[in-house]
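S.K.: Need a 3D model of the following:
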Amino acid sequence: MKLDDVADDLEEILLTEDAIHVRIAELSRQVEKDYAGEPLLLVGVLKGAVMVMADLARELKLPINMDWMAVSSYGSGTQSSGVVRILKDLDTDLTGRRVLIVEDIIDSGLTLSWLLANLQSRGAASVDILALLRKPDAAKVDVPVRYVGFDIPNKFVVGYGLDYAERYRNLRGVGVLAPHVYQ
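M.R.: Okay, here's the model as predicted:
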């Protein structure tokens, strides 16, 4: 779905599909350089990271494995509750693995900080983070993110995997959701 298809629901368009694809290609080149010759496990964080994970995996020119984990601290609201729940755990043993967590967005950093510690405790050789979007002004904890696509303002955004109440995930870009939609 194009951003124009829901223009009345958006306050502004932040990122086009083309801009996102260019940035994912750039990030992929860096990941290839950093992990050259080493097996890499991509861990996608469901559901929001599906688009990022798919495009990153197809763009990478190195062998990868993929697994998925679902954690939640949002419910159907627009702000993190701070309480993390595992909805789906990994199927892969992380012992000795190089792991790259693939995230759609970092808001407060609380969920990602918890996830990073959780995966590190499972015996991985390394755990790094790639996030398409980061809201520096929303950070409540400092999370060491190795790869960032875009820093964005502290506004509620949808599209490219990001949702509000399970809607807008299939938008081909990222836009700021208009308050009249969620108030």
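S.K.: CA only for contacts and neighbour counts going forward, please
M.R.: Fine.
S.K.: Check whether residue 115 sits in a helix, strand or coil.
M.R.: Secondary structure assignment for residue 115 (DSSP: H, G, I helix; E, B strand; the rest coil): helix.
S.K.: gap between it and residue 68?
M.R.: Separation of residue 115 from residue 68 (C-alpha to C-alpha, to the nearest Å) stands at 12 Å.
S.K.: Could you pull up the residues touching residue 85?
M.R.: Under the criterion of C-alpha atoms under 8 Å, 6 or more residues apart in numbering, the contact partners of residue 85 comprise 71, 72, 73.
S.K.: Can you identify each of the helices in this structure by residue range?
M.R.: In the chain, the segments counted as helices under DSSP state H are 17-34, 50-59, 110-120, 179-182.
S.K.: Which other helices and strands does the longest one contact?
M.R.: Yep, that's helix 17-34 we're talking about. Using 3 or more C-alpha pairs under 8 Å, 6 or more residues apart in numbering; DSSP states H and E as the contact criterion, the secondary-structure elements in contact with helix 17-34 are helix 50-59, strand 147-151.
S.K.: quick one: the nearest residue to residue 174 once chain neighbours are set aside from residue 10, how far?
M.R.: The shortest distance from residue 174 to any non-neighbouring residue, by C-alpha to C-alpha, 6 or more residues apart in numbering, is to residue 159 (4.6 Å). Per C-alpha to C-alpha, residue 159 is found 10 Å from residue 10.
S.K.: Also this sequence, please, to line up against the first:
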Amino acid sequence: MDRVYLTWWQVDRAVFSLAGEIRKHFRPDVVVGIARGGLVPAVMLSHILGDLELKVIDVKFYKDVEKKMERPVITIPLHGSLEGKRVLIVDDVSDTGKTLEVVIEDVKNAGASEVKVACLSMKPWTKVVPDFYVFRTDKWVVFPWEEFPVVVRE
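M.R.: Below you'll find the predicted structure:
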């Protein structure tokens, strides 16, 4: 699968673009970041949108670029109640949509009154089209927090 590499500047612009759209259409009480890819944009959005409460959920689905497990598994569950809260779920990419389906169900089961999804990008074939996203691509997106320079030690 072809890859597209994003810079920190591109991510920054994308997150501010998301925040602008979210402000126009939704006022979340809580941001839920999906570890690991969704954590950076979730933290940024929680600050930009007014220092909102931030919760983390960890879901494993991918073993490698083209190797997925059969079904996503929650490995670190949400803590605390979301009873009556408006929740914004944040991830980096909506690829198959299966991870988002699992998280949306979990957030609703935790009592959220309203749930919206924000992703930096989405794939054309996803089962869950985010309420807020910046771009569509059929490429594997590599974010700056995923690639590290090799350190050579002598």
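S.K.: re the thing from before, and the helices and strands packed on helix 17-34 of the first structure as a markdown table, adding distance to residue 28 of the first structure and mean neighbour count?
M.R.: Output for those, formatted as a markdown table (distance: least, C-alpha to C-alpha, whole Å; neighbours: other C-alpha atoms under 10 Å):
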| stretch | distance to residue 28 of the first structure | mean neighbour count |
| --- | --- | --- |
| helix 50-59 | 6 | 18 |
| strand 147-151 | 10 | 17 |
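S.K.: possible to save these as a markdown table with distance to residue 111 of the first structure?
M.R.: Formatted as a markdown table, the entries for those read as follows, by distance: least, C-alpha to C-alpha, whole Å:
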| stretch | distance to residue 111 of the first structure |
| --- | --- |
| helix 50-59 | 17 |
| strand 147-151 | 17 |
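S.K.: show me the contacts for the closest residue to residue 2 of the second structure other than its chain neighbours.
M.R.: Spatial nearest neighbour of residue 2 of the second structure, excluding adjacent residues (C-alpha to C-alpha, 6+ apart): residue 139 at 5.2 Å. Neighbour list for residue 139 of the second structure: 1, 2, 3, 4, 123 [criterion: C-alpha under 8 Å, 6+ apart].
S.K.: what's the burial count for the aligned residue in the first structure for residue 108 of the second structure?
M.R.: Matched by TM-score structural alignment, residue 108 of the second structure corresponds to residue 120 in the first structure. A count of neighbours around residue 120 of the first structure, defined by other C-alpha atoms under 10 Å, yields 16.
S.K.: My guess is residue 120 of the first structure contacts residue 128. True?
M.R.: No - when contacts are counted by C-alpha atoms under 8 Å, residue 120 of the first structure is not listed as touching residue 128 (9.6 Å).
S.K.: which residues touch residue 90 of the second structure?
M.R.: If a contact means C-alpha under 8 Å, 6+ apart, then residue 90 of the second structure has 31, 32, 33, 34, 38, 39, 41, 42, 117, 118, 119 as its contacts.
S.K.: Residue in the first structure paired with it?
M.R.: Superposed on the first structure with TM-score structural alignment, residue 90 of the second structure falls opposite residue 102.
S.K.: Residue 76 of the second structure now?
M.R.: In the first structure, residue 76 of the second structure lands on residue 88 (TM-score structural alignment).
S.K.: Return the distance of the nearest residue to its match once chain neighbours are set aside relative to residue 28 of the first structure.
M.R.: Nearest non-adjacent residue to residue 88 of the first structure, counting by C-alpha to C-alpha, 6+ apart: residue 70, 4.7 Å away. From residue 70 of the first structure over to residue 28 of the first structure the distance is 23 Å, taken as C-alpha to C-alpha.
S.K.: Kindly report the same for residue 144 of the first structure.
M.R.: For residue 144 of the first structure, the distance to residue 28 of the first structure equals 18 Å [C-alpha to C-alpha].
S.K.: And the two? Which one has more around it.
M.R.: Of the pair residue 144 of the first structure and residue 28, residue 28 is the one with more neighbours under other C-alpha under 10 Å, namely 21 against 13.
S.K.: re earlier: which residues are in contact with each of residue 159 and residue 10 of the first structure?
M.R.: With contacts taken as C-alpha under 8 Å, 6+ apart, the residues that reach both residue 159 of the first structure and residue 10 are residue 175.
S.K.: Which one of the two is surrounded by more residues?
M.R.: More neighbours sit around residue 159 than around the other of residue 159 of the first structure and residue 10, counting by other C-alpha under 10 Å; the figures are 27 against 20.
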